[in-house]
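Everything below, folded, please.
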Amino acid sequence: MVTFFAALFLLVAGYAVYSKVVERVFVIDDHQKTPAYTQHDGMDFVPMSWWKGSLIQLLNIAGLGPIFGAVAGALYGPVAFIWIVIGCIFAGAVHDYFSGMLSLRHGGAQYPTLVGRYLGKGVKGAINVISIVLMILVAAAFTAGPAQLIAQITPLSFMAALVLVFVYFLLAAILPVNKVIGKIYPIFGAILIFMAAAIGAALLFGDKPIPNLTFENLHPGELPIWPLLMVTISCGAISGFHCTQSPIVARTMKKESEGRKIFYGAMVAEGVIALIWAAAGMTFFGGTEGLQGALAAGGPAGVVNEISTSLLGTLGGILAVLGVIILPITTGDTALRSSRMMLTEMASKWVNPEKKGVALAFTLVVAAPMFFLSTIDYTFLWRYVGWTNQVVATVMLWTAVSYMLKEGKAHLIAGVPALFMTGVVCTYIFYAPEGFAMDYTISMAIGSVLTAAVAGIYVWQIIRHKRSEVNEVTVRSA
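Below is the predicted model:
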């Protein structure tokens, strides 16, 4: 249990210490009015309390991600704890903070708009497509599961349950943020936290010790930790989906100092949840072989249900059902809302976003493919979500780097994780079965070359900005 407690302590310490470092680098200004007031529209731009914003952000970014991903990542053994801690503190929380705060500073702008501003129109065009596709895929994946479970425990058919879920999606996407999401998300957030805390307590007082990281279990058989673990466990460490969700809450913040609690804090909370469920996956089934068998038999949902009902009894069964139904739905509805917001921004030159019926029209545009994909065999498409998700995260980190270079800030806090994630996505796509399925050594070589090329561009940009600063000083002196 020592490794687990050390990881838990480091996550809390990371929030207490490193979040303040990140905030100091960004430089907050509470005298500056936020978009919730300057662009108040009663729809998306609505002031809300920071604690509501924190719980909404947690549900937006979490859902079942830190549960299902962590359970699958537990197959790698206790080394998963290390990735969750390092990834969360130095990559994921930094990613989430800058995605939210840059949106706040730019009038509640969506992620692709920020990319375009700091990385260019070409990158923005690609990211617009990738982001919307990612959200459609995620929403579709997190819709079919709950609909199937609703059909099993109620008289409704699968299609009827699916329609019911999508009716809620439409309402959540087009109604003012404080009418649906602002009212029910804090409750769902509390359920997510309580569920994780109850499982954690049951593990600590159970008869099976949480495994520690040792030299013997450092490497899980023939599974290559790099880069597979970094894609398997995304929520809880770093996830690109988060930067598509942060603008929802950025448009409701009352002041900039709330950003550390909302964005960095919610990511650390998700890291704690992922840590607990990774520990549960490693411990409950007596090792990775038992977990692998359970995943093969019932999938992540079956594993979560078995752990919950066995450790917590009837309460656990209720929580498991609520979790598997509610948590994915809270990912799907905000994915739909974010997609609608992105399309609205893209079309703002031609269509007045405040015009009656525009919100519903854009929502239906993205809801249609979501509904279709949730009715077909999604296994093949789901394979691409993990890599696409981390590509989006990598681009957001480089967006933060570009912003800090232009502002003369300490860019390495985003630059180092950006280079790391560049290596992950470049290596993964060449090695993974859904990619080019190349030999591991060849994939590593190609990934290293591509990462080195990006690092070269990064260094060149640093030199260019330093020269620009010197020239400005010279001109001012003259």
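
make it CA atoms for all contacts and neighbour counts henceforth
Will do.

What residues does Ile262 make contact with?
50-51, 53-54, 57 (Cα atoms under 8 Å, 6 or more residues apart in numbering).

try it again with 10 Å
50-58, 96-97, 100, 246, 249-250, 253 (Cα atoms under 10 Å, 6 or more residues apart in numbering).

between the residues you listed, which is nearest His31?
The closest of the contacts of Ile262 to His31 turns out to be Met253 (Cα to Cα; 13.2 Å).

Counting neighbours, which of the contacts of Ile262 comes out on top?
The most crowded member of the contacts of Ile262, judged by other Cα atoms under 10 Å, is Ala250 (36 neighbours).

Roughly how far does that one sit from Arg117?
18 Å (Cα to Cα, to the nearest Å).

one more to line up against the first:
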Amino acid sequence: MTTFLIGLAILLIGGALYGAYCEKVFGPDDRKTPALAQSDGVDYVPMKKWKNSLIELLNIAGTGPILGPIQGILFGPIAFILIPIGCVFGGALHDYMSGMISIREKGAQMPSLISRFLGNKVFQVYNIFLCLLMLLVGAVFIYTPGDLVVTQILNMKSTINNPVVWIVYGLIFLYYLCATLFPIDKIIGKVYPIFGAILLLSAAGVGIGIFTQGYDLANLSLANWKGIHPDGIPLIPTFFVTVACGIVSGFHSTQATLIARSVSNEKEGKTTFYNMMILEGLIAMIWAAAAMGIYNKGIPKELVGSPDVIGLVARDLLGSIGGIIAIIGVIVLPITSGDTALRSLRLMLADYFHYDQKEKKHRVILSICIFIPVIAILIFAKLSASGFNILWRYFSWSNQTIAIFAFAMITVYLIIKEKNYIISLIPGMFYSFVIFSYIFNAQIGFNLNINISYVLAAIFTVLYAILTVRSGRKLKSKADTKLAD
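This next block holds a predicted model:
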């Protein structure tokens, strides 16, 4: 329990201090934000800080900060230290800077920011990875809430030959289709406070239950500080890819730039972007601790690391009624992220191929093109016993890959503005090492020896740093030349 409490202190105190430093580096002021200067009643709409913060939290907090830690805690109590450190110095900075740069750049979305600061060639590569990520987000965020409804609410088995599974998937699909085709977010926005209350109350209930039920939480020691995964999997890179959204998520940058168009004052950015990621880190810590506690009590081996752990924890800590409420909160999380992801994908593809979306027929055609591969991914995940684990790993890896593009964009921006760019370059380099070493070593990648993977990853990481800094200095030089002229 001591290590868990130390981790909470790092997250909350570290988040407060480093969040203030990040705010100082960026330097928010009283200039008009795009929500006010470009207000159009549709995309640019000023909203209150609490509402922006709540929508941001619900958009970024899918099943990642729950399922990731449930699997990541298998590495042992080192997770209680790495999650808060990564969240404070990586994830929260990533979200804050992405949102604030968007505000300064007239509400530009991530693809536009990548193109503007990293160039068209990098933008083309980024777009491919982003489209892949959005497809995987859509698939994961249908699979997980659907399975939770079937197994935890309906008390049935979630197998491929159970028609109820596909009926539930179909209903979620139908909602996503409506959200992809129509501006349903205006309606959903009215019930977001209810969703937010369920999310926060369920997380608080589980967090309190960890203490009141006296869950046995292991502490960090000389024997386990390197990570003690039962399958002997190396801590780096697998832990960071597994925990994913609970530490750093590239998907968050696409959501922060959406909310940037509703922020009325730049000084609200720290609460809206930075602090909401710290809150997601807190959710990740709570579920990591809850998972460790239930594992130590003893559960069937085949359930370890699976979504079923959510139901076991919820009912054990909160009882039948409280458990159902907590499970509903977890079901809501991915649904409120998945709809945004697929709608964003439709708009991105339409922009990329210059395919007009004013006509309903065009929206339907493009939506069908998106949903067909999502269905194929779902069928693949259901056909194999390890299908979901493979899907989760590809989702997590592509998510972290998107993050290094965002870190590079932030670094270039800070270089141009003559600010401390090291704060984004270092986490960008770290995650560059993580994604390259993972894909070189993993069975779903190149399946190379781990030491060879480390060497190759180190080379690519150095190249990443050199190219990022060079891009920043090149743009800074151009900006200085224009000023001189």
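
For the two chains, what TM-score is obtained?
Laid over one another, the chains give 0.89 as their TM-score (TM-score structural alignment, normalised by the length of structure 1), with 468 aligned residues with a Cα RMSD of 2.7 Å.

coming back round to it: next step: the contacts of Ile262 of structure 1 restricted to helices.
Of the contacts of Ile262 of structure 1, the ones assigned to helices by DSSP state H are 50-58, 96-97, 100, 246, 249-250.

Mind picking the one among the residues you listed that's closest to Ala190 of structure 1?
For those, the nearest to Ala190 of structure 1 is Leu55 (7.7 Å; Cα to Cα).

Does the closest one touch Gly182 like I think?
Yes: at 9.2 Å, Leu55 of structure 1 counts as touching Gly182 under the criterion of Cα atoms under 10 Å.

Could you pull out the residues contacting both of the two?
Val249.

I'd say Cys131 of structure 2 and Leu342 touch.
Yes: under the criterion of Cα under 10 Å, Cys131 of structure 2 lies in contact with Leu342, with a separation of 9.5 Å.

where do the contact lists of those two overlap?
Joint contacts of Cys131 of structure 2 and Leu342 (Cα under 10 Å, 6+ apart) are 137, 348, 370.

right, and out of these, which lies closest to Ile83 of structure 2?
Val137 (21.4 Å).

Name the nearest residue to the closest one, sequence neighbours excluded.
Nearest residue to Val137 of structure 2, sequence neighbours excluded (Cα to Cα, 6 or more residues apart in numbering): Gly338, at 6.2 Å.

for Arg383 of structure 1, same thing?
That would be Glu434: by Cα to Cα, 6+ apart, it lies 6.4 Å from Arg383 of structure 1.

That neighbour - how many residues pack around it?
The number of residues near Glu434 of structure 1, taken as other Cα under 10 Å, comes to 15.

what kind of secondary structure is it in?
coil (DSSP: H, G, I helix; E, B strand; the rest coil).

just Gly42 of structure 1 next, same as before
coil.

so who does it touch?
Residues in contact with Gly42 of structure 1 (Cα under 10 Å, 6+ apart) are 36, 175-179.

go again using 7 Å as the cut-off
Contact partners of Gly42 of structure 1, counting by Cα atoms under 7 Å, 6 or more residues apart in numbering, are Pro176.

One more: the one 10 residues further on?
With contacts taken as Cα under 7 Å, 6+ apart, Lys52 of structure 1 has the following neighbours: 182, 186.

show me what contacts Ile283 of structure 2?
Counted by Cα under 7 Å, 6+ apart, Ile283 of structure 2 has contacts 65, 203.

Which strand or helix spans it?
Assignment of secondary structure by DSSP states H and E places Ile283 of structure 2 within helix 276-297.

Determine how far that helix lies from the middle of the whole chain.
15 Å (Cα atoms, centre = their mean, to the nearest Å).

Leu75 is in contact with Leu229 of structure 1, correct?
No: using Cα atoms under 7 Å, Leu229 of structure 1 is not in contact with Leu75, being 9.4 Å away.

so what does the longest helix seen in structure 2 touch, helix or strand wise?
When structure 2 is parsed with DSSP H, its longest helix is helix 308-352. Helices and strands touching helix 308-352 of structure 2, by 3 or more Cα pairs under 7 Å, 6 or more residues apart in numbering; DSSP states H and E, are helix 49-60, helix 120-148, helix 163-181, helix 185-212.

out of the ones you listed, which comes closest to Asp480 of structure 2?
helix 120-148 (21.4 Å).

mean deviation of that closest one from structure 1?
In the superposition with structure 1, the average deviation recorded for helix 120-148 of structure 2 is 1.6 Å (mean Cα distance after the TM-score superposition for structure 1).

how about that helix: buried residues?
For helix 120-148 of structure 2, burial by neighbour count (16 or more other Cα atoms under 10 Å) applies to 123, 126-127, 129-148.

Using the aligned residues only, give the average distance of the longest helix of structure 2 to structure 1.
So helix 308-352 of structure 2 averages 1.9 Å relative to structure 1 (mean Cα distance after the TM-score superposition for structure 1).
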